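[1] One predicted model, sequence on top.
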Amino acid sequence: MDSAALDILRTTFGHPGFRGEQARIIDCVTRGGDALVLMPTGGGKSLCYQLPALLRQGCGIVVSPLIALMQDQVDALRQLGVRAAFLNSTLDAATAREVEDALLDGQLDLLYVAPERLLTPRCMALLDRAKIALFAIDEAHCVSQWGHDFRREYRELTVLHERWPQVPRIALTATADAPTRAEIAERLALEDAQQFVSSFDRPNIRYRVVLKDGSGQRGLLELIASHPDDSGIVYAFSRKRVESIAVQLAQAGIKALPYHAGMSADVRAANQRRFLQEDGVVMVATIAFGMGIDKPDVRFVAHVDLPKSIEGYYQETGRAGRDGEPAEAWLSYGLGDVVNLRQLIALSDAGDERKQLELRKLDALLGFCESTQCRRQALLGWFGESHPGACGNCDNCLNPPERWDATQAARKALSCVYRSGQRFGAGHVIDILRGVESEKVQRFGHDQLSTWAIGADMDVKQWSSVFRQLVALGMLEADSERHNALRLTGAATPVLKGERTLWMRMDPPRASRSRARGRAAAPVSALSSEAGLRFAALREWRAEMAREQDVPAYVIFHDATLRTLADMAPSGLHELAAVPGIGSSKLERYGDAVLQLLQQAHTDVV
């Protein structure tokens, strides 16, 4: 690795050394090579193009689909003394011209551009006149029509190679299985690029999956209570759910804000700004609160409804713990989620091939939820990465679930679905099995069926678990055109014929589930009482600086940097410069203020 790269890493970015594949990637691109980079969220992808842009002649052009994130990225770079700007639809004509002039005058190190803007004749002509160091294509999975964030404009980015063949390109993503990776390389003409695939493992994240308890709010409240004063994200399926949950959390005294596409742009932007600038805000959102989140100190991500795919789940949970400190990914789901998502897929305008792919991805996520194996092992396996299991940081490893021989119960359930005509939902079929003389049972004469009351020895919760897992195993499916009536699939035949033994996950009793919920992720690095007071003072000072400059708090300093400052309590600029995250620009800008604050905090304690 060139010593110039290490020097910039330390003096500009304030990092003592490279992580993982960063050094090799940076060396490849700096020398003029193309690269396709797969690296988990929080793994340091941005540095892989930012640093080569500073080492090469010209300006690095970063193609990003995230207009909302560009401002924060540019703010963060400017704090480091890097000459950065963006071009997107939020700029007025005069400001856009100033950015264009700065590019042509060689006054920019990095320029962020939305793909729609990049592909305009005006922007292409501008780049023809500029000295370009490299092209970085961020969120490269957007090129895949089978991906979860497909952007049509990304398909046209081959023009970068065709028009400027001498300029190196680096495509980066945090979420791509092997087929998507191959598609990225093909669609962006990067077949000959060097590929760098880092581990998808996020060992600092604790994964937990729980069953819905009615509305699911109690479990969510317990989760948030285990993260006092922490920032978090709660993902919900619909706008209505987002609004409802945000209100309930606010009524419980939690600083919660809603975010969804149905809100006005101004309110959405204001809520996102508060989330980024303040500590302890919980954002309740649909997936419209998407990729444009660069906040490093999100301590938990909760899904109160089932996501659509493992890729979406991985990307959304990946917004937790980007700073490497302990964080938690919590998912609550039930049979209703499965039925709703299958219905949405069936009723969509997508072609049959697309629908089948989405169903397979949903089935894979269901398998992950119902699995008794290590969550990390199951999750990484989807991305083609092996893991030995026993990670010690997921619910299945910490509290191994019990299994039971559910073969006879499954045969009863499947037989009852068949004998009642495959026309009814799980609730009615369970009434038949348990011998409940409901009005509906009487009306259809189902108390005369041979399966009437053959499952009276099990309660509603046990039968609900059986039906949920039969759907997850693909032996039953919900017919969206017949009010989600359950019907058998070919996979049910071996069980009905007695040719297959079926073991199922045993749902824990409610009291046990409550205790499990109370076990939060390992605490963020503990501080002494004196260091804790210094940390609180530093956060308050950081919040004031963020408000004055109208930037996210983490742009000033990450929590990890503040924690190190509070723990070390440096007394001079030389000691301060040794703290990770403090480069020369931040040392000059904030050094004296930080030292004065630490000295005052020490005086207050004494």
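    Thanks, I have the structure now.
[2] can we go C-alpha only for contacts and neighbour counts from here?
    Noted.
[3] Could you report the distance from the closest residue to residue 86 other than its chain neighbours to residue 67?
    Nearest residue to residue 86, sequence neighbours excluded (Cα to Cα, 6 or more residues apart in numbering): residue 112, at 4.4 Å. Going from residue 112 to residue 67 by Cα to Cα, to the nearest Å gives 9 Å.
[4] between the two, which one's more packed in?
    Neighbours per residue (other Cα atoms under 10 Å) separate residue 112 from residue 67, with residue 112 holding more: 25 against 17.
[5] circling back to that earlier point, what distance separates the host helix or strand of the residue nearest to residue 86 from the centre of its chain?
    Here residue 112 sits within strand 110-113, counting by DSSP states H and E. Its chain's C-alpha centre and that of strand 110-113 lie 24 Å apart, by Cα atoms, centre = their mean, to the nearest Å.
[6] got a list of contacts for that strand?
    For strand 110-113, the surrounding residues in contact (Cα atoms under 8 Å, 6 or more residues apart in numbering) are 50, 53, 59-64, 70, 82-88, 103.
[7] Identify the residues contacting residue 467.
    335, 413, 426, 476.
[8] give me the number of residues near residue 427?
    Using other Cα under 10 Å, residue 427 has 12 neighbouring residues.
[9] for comparison:
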Amino acid sequence: MEIKKSLFDNLQNFFGFDNFKGEQEAIITNILAGNDTFVIMPTGGGKSMCYQLPALMTEGTAIVISPLIALMKNQVDQLRAFCNSDSVAHFLNSSLTKSETARVKEDVLAGKTKLLYVAPESLTKQDNIDFLRLNKLSFVAVDEAHCISEWGHDFRPEYRKIRQVISNLGENIPIIALTATATPKVQHDIQKNLQMNNATVYKSSFNRANLYYEVRAKRNVLKEIIKFIKQNAGKSGIVYCLSRKKVEEVAEALNLNGIKALPYHAGLDAKVRAETQDKFLMEEVEVIVATIAFGMGIDKPDVRYVIHHDVPKSMEGYYQETGRAGRDGGEGVCVSFYSEKDVDKLQKFMKDKPVSEREIGTQILKEVIDYAESSVCRRKQILHYFGEDYDASSCNSMCDNCASQRQFFDGEAQLHRALSLIKQLGEKFDDHHVVSVLMGQDGPQVHHYDHHSLSVFGSGKEDGENLWKSLLRQALLDNFLSKDIDQYGLLRLTDKGHDFLENPYSIRFVLNKPIEAADDDDTEEGPKQGSGALDTQLLQMLKDLRKKIAKQKNVPPFVVFQDPSLEEMCTHYPVSTDELKQISGVGAGKASKFGAPFIELIKKYVEDNDIDRPVDMVIKSAANKSALKVYIIQNIDRHLDLEDIAASKGLNYEEILREVESIVNSGTKLNLNYYIDEVIDEDKQDEVYDYFRSAEVDSIDDALVDLGVNDYTREEIQLMRIKFMSELGN
């Protein structure tokens, strides 16, 4: 009773809380008793309190091993604020100067420091080991303990050395291992490696009831993301991408479309990263676009959505990243975009890795693919991955699968056939092999084992591959089968599976709805010709307006706006100058010269017809394209030959003409007379110029036919068309 009172008194004194969360009290009591303790608790469950409070209550210094410098600093700052003392907590890592390191060691030796955070790389240095041996250590806490296991999503070889170092620090030092994501396999690896098989294990449920999970086919992904964010304006969110390049591109696109966003990845300066974190915490920016490095140690409770632009590398990573949404128990929407192209990229990354690492990576990625392609409750799949059984009826439509209409089938006969085959094969093959046999697919492995001669070979062809994949996935989720991940994902029958073979019964399964073929094309160079979304009524009205304005200005209609630009207006309905500038082939010059009547017409048309406009606009060219255009404009102003400008940028003549034409068509005036006078006779120039003045279309092919193929080259016509458009249209 006295210990319990002391616990609550200290909880109130140090942290200002009246009650513990979940199993915190039992965990802390176990640590205070000097026992090895293993804590598996989801993100936001209060893991850090489990070692911080006992460290403050125990004689000596607790060592906290953490791989994340940002997390260390964050927690040290919080502890100093709670305890009103700068000496109570320190971190020891490569970011400290010599004088700062000396100050830390001085405080620890003086007994002032209750928690010392150490990076695993720093812990293994001999001078640090010698120093720590001089102190009384209360216990060692190993945070992010999944880093020990090759099956964990963030394996770090230096974590393998922790047990040896702890043994060198002294005898009988209690160990506390903590992780937010650990499959049964990873849990076993952690306990085995840290030699804590007798540890008391505390495992909280991995269910985050407030999170909504959704997987979407990856088509026009940037537009989808922009639309989602604008529909959730004023809320904080994170967008995860696999590469630094993609992070920069997405962040730029969001800002172009009026969304305050910043990029975050390991390639940025540490000061910039720290400032970015602070701006996100202080809500100076709405969205962080990041690689998986972001979010660890960032305690922002009100992140309202997490978007995966690319397929996550593992279910652990996916769980941890989505877990950064709704940590306050409020709304948390998790949207992942999935395409087979992403999977192919990840598989290519693994090709150069050692065989064992490649096999592990393939197994881990396969779980992600199964999750994305399955129509079963997302929550049930996530929790099963972490060794937790879950009744899908409790999901309450908090995932896209449970919220949608699904197709079920009675699978008694098929399940019996699949389990019988797995048993017949000696439980020595994975799901891919089992499906191949049932479908009658005589591949190299099936042939090698002579399985094409089995009576069951091809017996499931009529049911279709999708049904068998759906069935085996759910047989795993419902514990008829287990997967031996140590042995390449071989399928084994459980007791429940054996019982079903003896006494089959009626059972229903969900049929997977395959994700439609997705296009990973983020940018659109122009409107899709003949798109079904094209508003033909508006297009005719815009063409009539163009004709009227062309007549007033005494120019051909194509000088005002070209057809592709008008078609794009009929898809996106721009109702302001800024929006019109986003239409390909318009630009600032043309928008200001010709745009006003077009905007008025579109605005009235949208109001009269009650049209629900897309909230996002076409994403304009990336920074590198903009830089090329600026370079070309500057060098034309300096009267450099086009061939020289092209050569300096590795372009050929055809490509430089195309770039120059694009600049002019977007409304920028270019004076190319200095160059045209050098390469085309004056008489020829006049003839082509007069031709385009009276032409109804700006086709080069038509011009060549009318003017004479033998008299002009295609490039000469194109150059004169550029001059004509620049002088009359801009």
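    Nice, thanks for sending it over. Remember, it's a predicted structure, so these values are computed and weren't measured experimentally.
[10] Tell me how the two chains score on TM-score.
    In this superposition the chains share a TM-score of 0.66, using TM-score structural alignment, normalised by the length of structure 1; 433 aligned residues with a Cα RMSD of 2.9 Å.
[11] on that earlier part again, quick one: which of the contacts of strand 110-113 of structure 1 sit in helices?
    Per DSSP state H, helices hold the following members of those: 50, 53, 70, 103.
[12] Show me what the third one lines up with in structure 2.
    By that I understand residue 70 of structure 1. Aligning on TM-score structural alignment places residue 70 of structure 1 opposite residue 72 in structure 2.
[13] go on, the first one?
    Applying TM-score structural alignment, one finds that residue 50 of structure 1 aligns to residue 52 in structure 2.
[14] nearest residue to its match other than its sequence neighbours?
    Among residues not flanking residue 52 of structure 2 along the chain, residue 115 sits closest, at 7.4 Å (Cα to Cα, 6+ apart).
[15] still on that earlier bit, burial count for the match of residue 50 of structure 1?
    20.
[16] what's the answer for the one 5 residues further on, then?
    Close neighbours of residue 57 of structure 2, defined as other Cα under 10 Å, add up to 15.
[17] and if you look at residue 63 of structure 2?
    Applying other Cα under 10 Å, I find that residue 63 of structure 2 has 24 neighbouring residues.
[18] Report the contact partners of the alignment partner in structure 1 of it.
    Counting by TM-score structural alignment, residue 63 of structure 2 lines up with residue 61 in structure 1. By Cα under 8 Å, 6+ apart, the residues touching residue 61 of structure 1 are 110, 111, 112, 113, 132, 133, 134, 135, 136.
[19] Quick check: the gap between residue 61 of structure 1 and residue 327 of structure 1.
    Residue 61 of structure 1 sits 33 Å away from residue 327 of structure 1, going by Cα to Cα.
[20] just residue 256 of structure 1 next, same as before
    Distance of residue 256 of structure 1 to residue 327 of structure 1, computed by Cα to Cα: 19 Å.
[21] what does residue 564 of structure 1 give?
    Distance from residue 564 of structure 1 to residue 327 of structure 1, by Cα to Cα: 18 Å.
[22] So for these two, which sits in the more crowded spot?
    residue 327 (31 against 18).
[23] And whichever residue in structure 2 pairs up with the more buried one, how far from residue 222 of structure 2?
    Using TM-score structural alignment as the criterion, residue 327 of structure 1 maps onto residue 332 of structure 2. Going from residue 332 of structure 2 to residue 222 of structure 2 by Cα to Cα gives 20 Å.
[24] Please apply the same query to residue 402 of structure 2.
    For residue 402 of structure 2, the distance to residue 222 of structure 2 - Cα to Cα - is 26 Å.
[25] same question, residue 290 of structure 2
    Taking Cα to Cα as the measure, residue 290 of structure 2 falls 15 Å from residue 222 of structure 2.
[26] now do residue 511 of structure 2
    As judged by Cα to Cα, residue 511 of structure 2 and residue 222 of structure 2 stand 30 Å apart.
[27] Please apply the same query to residue 406 of structure 2.
    From residue 406 of structure 2 to residue 222 of structure 2 the distance is 28 Å (Cα to Cα).
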